[in-house]
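*Asks:* Got a predicted model here, sequence first, then my questions.
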Amino acid sequence: MCYIQKENQTLMLHRTKKENDVNGGKWIGVGGKFEEGESAEECMKREIYEETGLTALNLQLHGFVVFPELYHGQDEGMFIYTCHDFTGKIHECDEGDLQWINNEDIPTLSMWEGDYHFFEWIQDGKFHSAKIHYQNDKVIDYQEHAY
């Protein structure tokens, strides 16, 4: 997951276009799944380009989160990045609508409950390791360590 940022704004993806989307109706950062042989950074840069049309020149890693039993009983892990250094023009995304959101308005967006923590991580300059356990789309356990 990457939050692309410029001038006190963050590029957010409003997931409105995919059928049977677990993220349907939510605002999220951009990102996706690894392809064979990719590093985390290679995956993130590829996903940024595919979803936005932007080329990430530099990424900053803020943490790693595990979601136990998130999809059909399987755990999922996710790296949390920001990107302030990019080139290109935003294109239409087939997963939803991309929109620059003022950072002070992010807490008002309909996001996954645990995602609000990621913006705290971005601000404090530490590396975070977390476990967020959801049940019926609600956080039932949040554990986090900052280094």
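*Replies:* Happy to help now that I have it.

*Asks:* Every contact and neighbour count from this point should use C-alpha atoms.
*Replies:* Fine.

*Asks:* longest helix in this structure, by residue count?
*Replies:* Longest among the helix segments of the chain by residue count, using DSSP state H, is helix 40-52.

*Asks:* Use this one as the comparison:
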Amino acid sequence: MRKIKLCTLCYIERDDKYLMLHRVSKKNDINKDKWIGVGGHFEEMESPEDCLIREVREETGYELCDFDFRGIVTFVYGKRGEEVVEYMHLFVGRNVVGEPIECNEGILKWVDKKEVLNLNLWEGDKIFLKLLEEREEFFSLKLVYTEDEKLSEVFLDGKLQNVKNG
């Protein structure tokens, strides 16, 4: 049986850097040792924006004052026949206020945008991070991963793309 999940992810910008979260703290974390933006799963009755603002506050201590909804990323992953389909609402944020807090999911660090792609990222994350930099218009990206976490298919705005792993 397939499982459906809804989440947000935000790359907060400041001084040509992104606030990145190195996921090293949680056990059984699908993102263990990966670098990602901040965000999380929807709670009952939340809009994407409600979830975004709450998750940024909970994970960073910052209040997010300005953001853009940049895309929908559909992840398909897991064991064949038991796949998870996760719809991630992708945002870019700016103008955070407040004092940073320690995150219980990992280590927060401001990383120069030019260095982000050198971090330990999911292959699909590299694709949408490039899209955030190269495209201004809203996009839809579908990323299909095999059971062994390799990116097998990529669809951008409904069109199949060539996949290059590594």
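*Replies:* On my side now, so go ahead. Remember, predicted model here, so these are calculated numbers, not experimental data.

*Asks:* TM value for the aligned chains?
*Replies:* Overlay of the two chains. TM-score (TM-score structural alignment, normalised by the length of structure 1): 0.94; 146 aligned residues with a CA RMSD of 1.4 Å.

*Asks:* ok, back up a step: just checking, what packs against the longest helix of structure 1?
*Replies:* Packing partners of helix 40-52 of structure 1 (3 or more CA pairs under 8 Å, 6 or more residues apart in numbering; DSSP states H and E): strand 55-71.

*Asks:* buried residues in the longest helix of structure 1?
*Replies:* Judged by neighbour count using 16 or more other CA atoms under 10 Å, the buried positions of helix 40-52 of structure 1 are 41, 43-52.

*Asks:* and which of the residues you listed is nearest to Q99 of structure 1?
*Replies:* T52 (10.3 Å; CA to CA).

*Asks:* Counterpart of the closest one over in structure 2?
*Replies:* Using TM-score structural alignment, the partner of T52 of structure 1 in structure 2 is T60.

*Asks:* Assumed Q5 of structure 1 was part of a strand.
*Replies:* Yes - counting by DSSP: H, G, I helix; E, B strand; the rest coil, Q5 of structure 1 falls inside a strand.

*Asks:* excluding its backbone neighbours, what's nearest the residue nearest the centre of structure 1?
*Replies:* Structure 1 has M1 as the residue nearest its centroid, 3.0 Å off, counting by CA atoms, centre = their mean. Excluding the flanking residues, the one nearest M1 of structure 1 by CA to CA, 6 or more residues apart in numbering is G31, at 4.5 Å.
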